[in-house]
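>>> Got a sequence here, can you model it:
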Amino acid sequence: MDNTAWILKKYFVDKWRRTLRRKIRLHNIANAEEALKYKSLEEMTEFFTKNFSPHKNVKELFSGYAITQSTLNQIKHNTLIYSSIDDPCVPIGPLQELVQTDYVKFKPQEYGGHCGFIDDFKFSSSVYDEIVSKLDKDKI
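As a prediction, the model looks like this:
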């Protein structure tokens, strides 16, 4: 996320700081104030990973989110994986290297960013509509 447009980076860092200040105030979280000094999401994530999680580092933390071929091969229910080509946090390349299975199909979208597949300023989402339709019809 730190390698994206400065306005997105600023938005998410500021949003995380606001949330963090509120949580520190409400829950008296020891040592969390140090995270407020960091200017990047990567630094903040590294701080929280080292100080508030069982993981040794960010790489280990994010490995738990990885979609691997082994994981896909274990899925035995119809599954659609929506991903966004323009996601600044999760690159689509590794996903595109995986092989779809009889149960798992990929639905890459040109746009969608990291936080949603929003089509317009009314917050419409064709992906949302497709998912609802599939759930209603197919009972995925």
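
>>> contacts, neighbours, all on C-alpha from now
OK.

>>> Which elements pack onto the longest helix along the chain?
Looking across the chain with DSSP state H, the single longest helix is helix 6-27. The helices and strands touching helix 6-27, judged by 3 or more Cα pairs under 8 Å, 6 or more residues apart in numbering; DSSP states H and E, are helix 41-52.

>>> Now the very next helix or strand once past the helix it packs on: buried residues?
Using DSSP states H and E, the helix or strand that follows helix 41-52 towards the C-terminus is helix 58-63. Buried residues in helix 58-63, counted by 16 or more other Cα atoms under 10 Å: 58, 61.

>>> Quick check: buried residues in the helix or strand that helix 58-63 is followed by?
As assigned by DSSP H and E, the chain's next helix or strand after helix 58-63 is helix 69-74. By 16+ other Cα under 10 Å, the buried positions in helix 69-74 come out as residue 72.

>>> Likewise for stretch 22-39?
Neighbour-count burial for stretch 22-39, with 16+ other Cα under 10 Å as criterion, is recorded at 32, 35.

>>> First-to-last residue distance for that stretch?
Across its full length, stretch 22-39 reaches 18 Å end to end, with Cα to Cα, to the nearest Å as the criterion.

>>> compare with the first, here's sequence two:
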Amino acid sequence: MQSQLSYLRYHLAGFSLGGNFCLRVAAAAHDHAIRLSSATAFCPVVHAELANSALVEPRNWLYNAYFVRKWKRSLRLKNLHFPETYALEQFARLKSLDDMNRELIPRYTSFTQLSDYFDAYAIVDDRLRKTVCPCYLHFAKDDMIIPVEGVERINNHGNLQIVVTEHGGHCGFLSNWRFDSWQDERLVQIVSSFEPTKP
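Model (predicted):
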């Protein structure tokens, strides 16, 4: 995008798995000549194995069903374009995320072990040490998908600003009882802070 569209500043933001991707891009930006002014993540997946374990808990059956449905929809689209690679009858019997992970990851990725696959896109330990732009991470203690304990596994090398709130659930940070989005306000605040102050 930067090769086609020229702007003074580029900001990247993401939610959940998109937040994880956003932070990994920020960590790789310097090595790949990607210009970023900031990266903002709300409830980013810290380690997929932790998130997957939370998702398959009985209390999260609704989330599990949602992601299974969403994944199968994606597979149906792939089958439409690549029927020789993605056979629908193979997926019909898969009822949970655990089933789908065990079946699909070894088949369609270079990983034979689920643990290796999950670890490949974790942001724990020193994975974010190469970030050169400010990164803003937001977590909630009552997030039912991203265990807040995982935040302690992120090593902060100075460019990370980590905010942990009491409430917010999974990407549901609100400002008030009218359901105004605190996330939107926060993102505008962050991006605006990089604009030059008007006299």
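
>>> Superposing both, give me the TM-score.
The TM-score (TM-score structural alignment, normalised by the length of the first structure) is 0.76; 137 aligned residues with a Cα RMSD of 2.8 Å.

>>> average distance between the longest helix of the first structure and the second structure?
For helix 6-27 of the first structure, the mean deviation from the second structure after alignment is 2.4 Å (mean Cα distance after the TM-score superposition for the first structure).

>>> can you pull the buried residues of that helix?
Buried positions in helix 6-27 of the first structure, judged by neighbour count with 16+ other Cα under 10 Å: 9, 13-14, 16-17, 20-21.

>>> what inclination does it have with respect to helix 41-52?
Interaxial angle of helix 6-27 of the first structure relative to helix 41-52 (axes from the mean of the first three to the mean of the last three Cα atoms, to 10 degrees): 30 degrees.

>>> what's next to helix 6-27 of the first structure, contact-wise?
Residues outside helix 6-27 of the first structure that contact it (Cα atoms under 8 Å, 6 or more residues apart in numbering): 1-2, 29-30, 32-33, 36, 39-41.

>>> Those in helices, which ones?
Those of the contacts of helix 6-27 of the first structure lying in helices (DSSP H): residue 41.

>>> Out of the contacts of helix 6-27 of the first structure, which comes closest to residue 109 of the first structure?
residue 1 (18.4 Å; Cα to Cα).

>>> What sits closest to that closest one if chain neighbours are left out?
Computed as Cα to Cα, 6 or more residues apart in numbering, the closest residue to residue 1 of the first structure that is not its neighbour in sequence is residue 89, at 4.7 Å.

>>> One more: residue 55 of the first structure?
Sequence neighbours aside, residue 61 is the residue nearest to residue 55 of the first structure in space, at 5.7 Å (criterion: Cα to Cα, 6+ apart).

>>> Quick one: map the one you found onto the second structure.
Residue pairing (TM-score structural alignment): residue 61 of the first structure is matched to residue 117 of the second structure.

>>> doesn't residue 111 make contact with that match?
Yes: Residue 117 of the second structure is within contact range of residue 111, at 5.8 Å (criterion: Cα atoms under 8 Å).

>>> between the two, what contacts are shared?
residue 105.

>>> Residue 71 of the first structure maps to what in the second structure?
Under TM-score structural alignment, residue 71 of the first structure pairs with residue 127 in the second structure.

>>> Repeat that for residue 130 of the first structure.
So residue 130 of the first structure corresponds to residue 186, using TM-score structural alignment.
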